[in-house]
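Novice: Please work out how this folds:
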Amino acid sequence: MDQVRPRVAVSSCLLGEPVRYNGGHSRDRFLSGALSDHVEWVPICPEMEIGLGSPRETLRLERGPDGPRLMTRRTRTDLTAPMASLATARAAALDVDGYVFKAKSPSCGIHGIPIYASSGTPDGPEAAADAAAAPASGNVVDRRGRGLFAGAVMDAHPSLPVEDEGRLHDAVLREAFVERIFAVARLRSLLKSDWRPHDLVAFHARHKMQLLAHAPDAYRGLGRIVAEAGARPHDTLAVSYSEAFRTALAAKATIGRNVNVLHHCLGMISDHLDPARRADLVEVIESYQARRVALCVPVTLLRHHARGEGAAYVRDQTYFSPYPEDLGLRNHVVS
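Specialist: Modelled structure (predicted):
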C-alpha cells in the first residue's frame, strides 16, 4: 500500500539544529534518522522566532494573575506577550499532520512543566501565596504546566496528534503517534483532492479495521457521517468526518480490540483456508492475546493469507500497513 508522506512540525533542536539555550541541539535519533525517511519535517523554534538567539538566557514559567508568564531567569524580562503572539500566528497558519515538541521546555513542553512562584513582583495576595508555597516546593508551585507556545498550539488544534521526544522513547506511544500521523496524512490527501462521495466511502471502508482497533463506537458514528456524503455540502462533511476520524484514532488501541479485529479478519478469509491453517492462525492470535508474541506476528500471517482470491477487502485494509514497515513499530511484545 502506498503511503502518503505526513507533514510534521517539530522543535528544530530535535533535528540537530543548534538553537538550544546553550548553543547546542537535542538531536533525537529516531526523529532525525528512521522517521526522517518517511515524513516532511516543518522545523520550528519559537525562541529563535521571537529573536532570542542561541546561546541565550534560560527561561522559566512563573505564576501570574492571568496565567503562567514566560520569564528570563536572570534579567527578569517578561516574554509572555511576544511568545503568545507568535503562538497565535503559528497556530492559525499550521497545516501539518502532527507535531513533536521538545520535552521539559517552558515554551514547547506538553506536560509536567514546572511553574515557579513569581519573583520580583509587587507584594499582594498572589505574591503572598507564592511565598507560602515556595518553602515546601523549592519555589515550584505547580508541576502540571504546559509550555506557553505548545499549549497555545494544542488549544487551537485539539485533535492534532502531538507528542514530545521523551514520550516517543516508549514503544507503545511511539507506535500510536506514528500510526496517527500517517492516517491523518491519508485523510488530508483525500480531502485536498477533487474527491467525490464514493471516495470518502472507499476511504472509510479501507480504515474499518484500524478504526475498530481504536474506537468501535466512533467507527459506527463515522459511518453515519459517511452515509450523508451525497446529501451534505463537501466542506461541512469534510470537517465533521475529519474531527471524528482524528478523535477515534486518538483512543488507545487495546489488546482486546486488536484481538477482535484479528478474529474479524480471520473470519472473512476463513473459507479460503484449510483447517490446519485456520487452527494455526487462531493459535497465533491467542499467543498475542496472552502477550507471548508481538502484534506483527498475527498481522503478518493474516496479510499473507489475505493475498489470495476473494480476500481483497481484508488485504487492502490500512490496519495491515498503517505506516512504512521498515519502522518496525509493531515488533514489541506488550507487557
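Novice: For the rest of this, base every contact and every neighbour count on C-alpha atoms.
Specialist: Fine.
Novice: now the strands: where do they sit in the stretch 51-200 of the chain?
Specialist: Under the criterion DSSP state E, counting those that start in this stretch, the stretch 51-200 of the chain contains strands at 59-62, 69-72, 98-101, 113-116, 140-145, 162-164.
Novice: Assumed Pro322 was part of a helix.
Specialist: No - judged by DSSP: H, G, I helix; E, B strand; the rest coil, Pro322 forms no part of a helix; its state is coil.
Novice: Could you find the closest non-adjacent residue to it?
Specialist: Take Pro322 and drop its neighbours on the chain: the residue closest to it by C-alpha to C-alpha, 6 or more residues apart in numbering is Glu179, 5.9 Å away.
Novice: related to what we said a few turns ago, want to try JSON lines for the strands of the stretch 51-200 of the chain, with mean neighbour count and distance to Ala156 as columns?
Specialist: Listed next are those as JSON lines, based on neighbours: other C-alpha atoms under 10 Å; distance: least, C-alpha to C-alpha, whole Å:
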{"stretch": "strand 59-62", "mean neighbour count": "22", "distance to Ala156": "20"}
{"stretch": "strand 69-72", "mean neighbour count": "22", "distance to Ala156": "19"}
{"stretch": "strand 98-101", "mean neighbour count": "26", "distance to Ala156": "13"}
{"stretch": "strand 113-116", "mean neighbour count": "23", "distance to Ala156": "19"}
{"stretch": "strand 140-145", "mean neighbour count": "16", "distance to Ala156": "17"}
{"stretch": "strand 162-164", "mean neighbour count": "21", "distance to Ala156": "12"}
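Novice: Would you do the same for the sequence below? I want to compare the two.
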Amino acid sequence: MKPNIVISECINLKPVRYNGGIVNDEFAKKLSEYVNYIPVCPEVAIGMGVPRNPVILIEKDNDIKMIDPQTQKDYTDQIIQFSQDFLKNLKDIDGFLLKSKSPSCGVKSAKKYIQNNKVAVGKTNGLFAQKVIENFPDIPVEDEGRLKDNNIRRNFLVKIFSFSDLRYTLQNTKDINQLIDFHKRYKYLLMLYHQTNLKKLGQIVANWKKIGLEETKIQYETIFKKSFHKTPSVRSHINVLQHIYGHFSKNLSKKEKEYIQNLFEKAINKKIDISVVIEYIKGFAFRFENEYLMVQKYFEPYPHDLNLTFSEDKF
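Specialist: Predicted structure coming up:
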C-alpha cells in the first residue's frame, strides 16, 4: 500500500544538480520510509551532463523556452519530448515531489525571464513540472520548497496516501462490499474536502448494480481523485468534527459539551491549531469504542510519524 512517488533525483539520491550538488531534504528523507520513490532528472536524461551550464526559462511570444544563456542553446524541444515519453509510460503513480526553483522541475517557483533581460520578471512551472500537471491533473504535484509549508505538506500527504489506498483497494476489489468499506472509512475525509462529491460517490456505490462493478470502480476513482483539489478551511474541519461529535454528544456531561464548543470557537479564531481539536475529539471515539469512528481516515489519513512540524532551518 506504499504510495508511488516520482521524485527529482537530486533530492537526497544523487549529486546530479547543474553544479554537481545534491539537495539534502529532511522531509523527503523521512517520507522515503513510507513510499516507493521513482527518481528522475530530466536534464541529465537528455544528456546535459554533470556539472553543466545552468539553464533559464525565457518567455517569448507567449511561449516558454529553456535556454543555456552562455551558449544560447535551446533545450526546450528535448525536455518536452523526454517529459512526454517518460510520463506516458508511468503507471500507478500517486504523486510527484520535484526540485524547487528548477527550470525543469520547479512548481510555481522557477524564475522566468524575458529575452535579453537579466532580471527575472516572474515565476512559473519548470517545463517537466508543467507536463506533469497537464498529464496528471488530479495527482498531487509539489516541490520540496513548497512542502516547507505545514498546510501544503499535510494536504500532500493526505492525497498521496489516500490515492495509494484507493489504488490498492480497486486493484483488489472483487466484491462491492470491499468498496463500500473503503467509502465508509473515507466518509469524513471526503466531507472535509468535497461534500458534493461525497454524495456522488455514495450514489455510485449504492447504484452499482445498474452499471456493474468494473464501471463502478472507474467512476468512483475518477470522482474520488477530483475531490481533493481545494485546501480545506478550519470551518470545514469544524463542520466535520461537529458531525462526528453528534455520534457521542448524548453521552457527555454539560461541562464536556461546553468545553468542546469552546475548543471549536478557539480553533475558528485561530487561538489553537485545529489539530488539537481533532485529537481531542478522536479520544472520544476510543473512549466510547465507536468502531465506525475509530476507522475513519479523517483522524489519521497518513502515518502518524509524518505528522511533524519541521522548522524552517531544518530544510
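Novice: roughly how far apart are the alignment partner in the second structure of the residue nearest to Pro322 of the first structure and Asn239 of the second structure?
Specialist: Here Glu179 of the first structure is matched to Val158 in the second structure, going by TM-score structural alignment. Note on Val158 of the second structure: its distance to Asn239 of the second structure, by C-alpha to C-alpha, to the nearest Å, is 18 Å.
Novice: who has more neighbours, those two?
Specialist: A direct count of neighbours by other C-alpha atoms under 10 Å for Val158 of the second structure and Asn239 places Val158 higher, at 20 against 16.
Novice: now the residue positioned nearest the centre of the first structure, nearest residue through space, not along the chain?
Specialist: The centre of the first structure sits closest to Pro161, judged by C-alpha atoms, centre = their mean, with a distance of 2.8 Å. Of all residues not flanking Pro161 of the first structure in the chain, Gly98 sits nearest, at 4.7 Å (C-alpha to C-alpha, 6+ apart).
Novice: Would you check that the one you found makes contact with Ala9?
Specialist: Yes - shown here, Gly98 of the first structure and Ala9 form a contact pair, counting by C-alpha atoms under 8 Å, at 6.3 Å.
Novice: quick one on the thing from earlier: list the residues that contact the residue nearest to the centre of the first structure.
Specialist: 97-99, 177, 180-181, 250 (C-alpha atoms under 8 Å, 6 or more residues apart in numbering).
Novice: Tell me which two in these are the farthest apart.
Specialist: Farthest-apart pair in the contacts of Pro161 of the first structure is Tyr99 and Ala250; separation 13.9 Å (C-alpha to C-alpha).
Novice: so how many other residues sit close to Cys265 of the first structure?
Specialist: By the criterion of other C-alpha under 10 Å, Cys265 of the first structure has 21 neighbours.
Novice: For the first structure, which helix extends over the most residues?
Specialist: Counting by DSSP state H, the longest helix found in the first structure is helix 171-191.
Novice: Tell me the spacing between whatever residue of the first structure lines up with Ile79 of the second structure and Ile50 of the first structure.
Specialist: By TM-score structural alignment, Ile79 of the second structure lines up with Met83 in the first structure. Separation of Met83 of the first structure from Ile50 of the first structure (C-alpha to C-alpha): 7 Å.
Novice: What remains of the contacts of Pro161 of the first structure once you look at the second structure?
Specialist: Counting by both residues aligned by TM-score structural alignment, their matches' C-alpha atoms under 8 Å, those that remain in contact in the second structure are 97-99, 177, 180-181.
Novice: can I get those in TSV with distance to Leu35 of the first structure?
Specialist: TSV is the format used below for these (distance: C-alpha to C-alpha, whole Å):
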residue	distance to Leu35 of the first structure
Asp97	14
Gly98	13
Tyr99	13
Phe177	12
Arg180	14
Ile181	11
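Novice: Tell me where the stretch 151-300 of the first structure has helices.
Specialist: For the stretch 151-300 of the first structure, the helices defined by DSSP state H, counting those that start in this stretch occupy 171-191, 197-206, 208-214, 216-226, 234-250, 255-269, 275-289, 296-305.
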